[in-house]
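Peer 1: I'll drop the sequence and a predicted model, then ask my questions.
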Amino acid sequence: MRTAFIRSLMEVASQDPRIVLLTGDLGFAVLDEFRAKYPAQFYNVGVAEQNLAGVATGLALAGHVVFTYSIGNFPTLRCLEQLRNDVCYHNADVKIVTVGGGLSYGTLGVSHFATEDLAILRALPNVTVVAPGDPSEVAQLVPQIVGRPGPVYLRLGRAGEKVVHAPGVEVVLGRPTRARAGSNVLLLTAGGMLPVALEAADLLEDDELDAEVVSVHTLKPLDTEEICALAARFPVVVTCEEHSAIGGLGGAVAEVLLEAGIAPTFRRFALSPGFPAGVGSQEYLRKVNALDAPALQALVLSLTGTRRSAGPRFAARQSG
């Protein structure tokens, strides 16, 4: 996702001199080309995230559209006071970019687990919260983020994510994007859980369940009308996110459905409250924290009262 981000930002920056990119002394393998092509639009403020937010606010108030770039919790939780009092209070044109949302930097331990960020940034006034599901969403959303006034939080994966949307799929800021049509289970995803949900949907085919998968890349403002329309069509709705079960996509959707009086069987597929278990790769941590495709398949089966089928995929897994 980070490569898709920087390529899309470079395209916009080539036409818009207002674009400025700030880094907290990180990301040079990704940012070097931007720095070389647009040296007057790039600043490294050092390992000083509070200053990163303050400098970004000043540049924004001077007429720039500013992107801050760092990893994990560094551009969010380390400078939360400055984000609230500087960026948000002034409704400044600052776009906060986190690379490594969720458990992407799992080998570095809890200091690098970004698993409460969506809840915290959703609570801040004036902030648009965006968590794309694949690189194609990132590429289409970046120009729209540039054109959206005020603070935006853009939560990216780390690297190597596959494009899952078919060519030509339109991605619009503020509007959920369908990745797979289905008829009896609805999986709503945020961020990098989109491929996991699609994999689970494939597994559920063997259980004769047809899951629809929708990427809710814009968590705030949430498209409440579309969420309600989708949920009203399905007896089972599951939200999927690499984030605490508290305050993220699951919380946002639950609030909307309860207020609208829409009552499907509903569950949050997310991390349990508390710190995630273990240290290791993202794939490993998803497995030990029951956040992978087989775990999602099992949850859906329990909600629908469906027994696991010994279909071709299940048989292949058993023989392997």
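Peer 2: Perfect, thanks for sending it.
Peer 1: contacts, neighbours, all on C-alpha from now
Peer 2: Will do.
Peer 1: excluding its backbone neighbours, what's nearest Pro176?
Peer 2: Distances taken as C-alpha to C-alpha, 6 or more residues apart in numbering put Val216 closest to Pro176, at 4.6 Å, once the chain neighbours are dropped.
Peer 1: got it, and Gln297?
Peer 2: Nearest non-adjacent residue to Gln297 (C-alpha to C-alpha, 6+ apart): Ala200, at 5.4 Å.
Peer 1: try Ala260
Peer 2: Cys228 (7.4 Å).
Peer 1: what does Glu283 give?
Peer 2: That would be Asp292: by C-alpha to C-alpha, 6+ apart, it lies 7.9 Å from Glu283.
Peer 1: Below is an additional structure, to be compared with the one above:
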Amino acid sequence: MSIMEKTLDIKKATRAAFGDEILKLGKENKDIYVVDADIAKSCKTINFAKELPDQHINVGIAEQNAAGIAAGLATTGKIPFVSTYAVFGSLRMAEQIRQEACYPMLNVKIACSHGGLTPANDGGSHQAIEDMGVYRSMPNMTVIMGSDYYSTRKLVEQAAKIYGPVYLRFTRGDIPVIYDENEEFTIGKAKKLNEGKDLAIIANGDTVHLALEATRLLEKEGVSVKLLDMHTIKPIDREAVLECLEVGRLITVEDHNILNGLGSAVCEVAAEEGKGKVRRIGVQDQFGESAPYEKLLELNGITVENIINTANELLI
């Protein structure tokens, strides 16, 4: 069965994928450490802490210290994963990661749950809508968000193998499982889910399943859609974007501010090439609020219906 035909009935949070994969990796490699900011239960590193206590450090509610300790561990050949909420991992410790991980090019991984609007009822203070943009602008940083449980596990595994700073973003809530456990992923290379010639859609993270459903409905209407899962937004897969620009009409979909995220990365390529029409669907440069996750997506137009409407407007 192809991904386009697969039902999306099973749902799992990608933070659970991180918890499962980091425990597996830690058992295989004693140099892998988790540096927690006192929220191991929420970030799903609690089993790592219990089973591998010698590779686990809890610094308390002190994310800036976590970044410094991780950098210190990296100088000794360890592979530290700092684990916290995305809003704190990107903003509260941004200076420390810039100065102590990116600038000296140390092997520090920042693994953050509660990305985008997925904290939902926790409100705007806990919804990281600018995190990938913050780290996308830092030299030497790689920025990744898997679109489901299995892609996230594979990308975490790869992040542990490559050298250098990596930002990994996970969902708080459950999202549909798109892939199976045998699917392969490569950091920096988009995953093509469908081939098409009328329109291209590029999505990442928890919006890929929405783009997939919109693609199915558009195809039923006779629209040929190229669909990409752009799990890595830095480095962006330029060749994949260029293929989409050859189609001519392109929509980006993300659970992130439309400024400096996936949409901006794609528009930069389009502007440099001087071709294609791009429409960005994402958080409309506004803070979230306390509401159900689906309602927050709706308030920002991150819906199947809006993807289809935007597609139809481009096709006129």
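Peer 2: Nice, thanks for sending it over. Note that the structure is a prediction, hence the values are computed from the model and not measured.
Peer 1: quick one: TM-score?
Peer 2: The TM-score (TM-score structural alignment, normalised by the length of the second structure) is 0.91; 302 aligned residues with a C-alpha RMSD of 1.5 Å.
Peer 1: re the thing from before, my guess is the residue nearest to Gln297 of the first structure contacts Leu299. True?
Peer 2: No. Contact criterion C-alpha atoms under 8 Å: Ala200 of the first structure and Leu299 do not qualify, at 10.2 Å.
Peer 1: quick one, which of these two is more surrounded?
Peer 2: Ala200 (22 against 17; other C-alpha atoms under 10 Å).
Peer 1: The more buried one maps to what in the second structure?
Peer 2: Using TM-score structural alignment, the partner of Ala200 of the first structure in the second structure is Ala214.
Peer 1: what residues are up against that match?
Peer 2: Contact analysis of Ala214 of the second structure by C-alpha atoms under 8 Å, 6 or more residues apart in numbering lists Val304, Glu305, Ile307, Ile308.
Peer 1: Same question for the third one, what's its three-state structure.
Peer 2: Classification of Ile307 of the second structure using DSSP: H, G, I helix; E, B strand; the rest coil returns helix.
Peer 1: Near it, how many other residues are there?
Peer 2: Neighbour number of Ile307 of the second structure under other C-alpha under 10 Å is 25.
Peer 1: Same check on the second one?
Peer 2: Glu305 of the second structure is surrounded by 15 other residues when neighbours are defined as other C-alpha under 10 Å.
Peer 1: Leaving out the residues flanking it, which one is nearest to it?
Peer 2: Ala214 (7.4 Å).
Peer 1: Could you measure from the one you found over to Thr14 of the second structure?
Peer 2: Distance, Ala214 of the second structure to Thr14 of the second structure, by C-alpha to C-alpha, to the nearest Å: 22 Å.
Peer 1: likewise Ala311 of the second structure?
Peer 2: Distance from Ala311 of the second structure to Thr14 of the second structure, by C-alpha to C-alpha: 28 Å.
Peer 1: And these two? Which one has more around it.
Peer 2: Taking neighbours as other C-alpha under 10 Å, Ala311 of the second structure and Thr14 compare with Thr14 leading, 32 against 24.
Peer 1: Now do the helices in the stretch 101-250 of the first structure.
Peer 2: When secondary structure is read from DSSP state H, counting those that start in this stretch, the stretch 101-250 of the first structure shows helices at 117-123, 135-146, 193-205, 224-231, 249-260.
Peer 1: how about stretch 83-97 of the second structure: buried residues?
Peer 2: Under the neighbour-count criterion of 16 or more other C-alpha atoms under 10 Å, stretch 83-97 of the second structure has 83-91, 93-94, 96-97 buried.
Peer 1: helix or strand for the equivalent of Val300 of the first structure over in the second structure, which one?
Peer 2: The equivalent of Val300 of the first structure in the second structure is Ala311 (alignment by TM-score structural alignment). Using DSSP states H and E, Ala311 of the second structure maps to helix 304-315.
Peer 1: mean shift of that helix relative to the first structure?
Peer 2: Helix 304-315 of the second structure, aligned to the first structure and superposed, deviates on average by 1.1 Å (mean C-alpha distance after the TM-score superposition for the first structure).
Peer 1: Including distance to Lys30 of the second structure and secondary structure, could the buried residues of stretch 83-97 of the second structure go into a markdown table?
Peer 2: Converted to a markdown table, these look like this (distance: C-alpha to C-alpha, whole Å; DSSP: H, G, I helix; E, B strand; the rest coil):
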| residue | distance to Lys30 of the second structure | secondary structure |
| --- | --- | --- |
| Ser83 | 17 | strand |
| Thr84 | 21 | strand |
| Tyr85 | 25 | strand |
| Ala86 | 26 | helix |
| Val87 | 29 | helix |
| Phe88 | 27 | helix |
| Gly89 | 24 | helix |
| Ser90 | 27 | helix |
| Leu91 | 29 | helix |
| Met93 | 26 | coil |
| Ala94 | 27 | helix |
| Gln96 | 25 | helix |
| Ile97 | 23 | helix |
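Peer 1: need those in CSV with distance to Ala128 of the second structure, can you?
Peer 2: Listed next are the buried residues of stretch 83-97 of the second structure as CSV, based on distance: C-alpha to C-alpha, whole Å:
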residue, distance to Ala128 of the second structure
Ser83, 15
Thr84, 12
Tyr85, 8
Ala86, 6
Val87, 5
Phe88, 8
Gly89, 9
Ser90, 8
Leu91, 9
Met93, 13
Ala94, 13
Gln96, 18
Ile97, 17
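Peer 1: circling back to that earlier point, of all the helices of the stretch 101-250 of the first structure, which one is nearest Ala48 of the first structure?
Peer 2: Ranking the helices of the stretch 101-250 of the first structure by proximity to Ala48 of the first structure (C-alpha to C-alpha) places helix 117-123 first, at 18.9 Å.
Peer 1: Report how many residues lie close to Leu52 of the second structure.
Peer 2: If you count neighbours by other C-alpha under 10 Å, Leu52 of the second structure ends up with 16.
Peer 1: Actually, Ile316 of the second structure.
Peer 2: Residues lying near Ile316 of the second structure (other C-alpha under 10 Å) number 5.
Peer 1: before we move on, what about Ala159 of the first structure?
Peer 2: Ala159 of the first structure has 14 nearby residues by other C-alpha under 10 Å.
Peer 1: and it, what pairs with it in the second structure?
Peer 2: Looks like Ala159 of the first structure aligns to Gly173 there (TM-score structural alignment).
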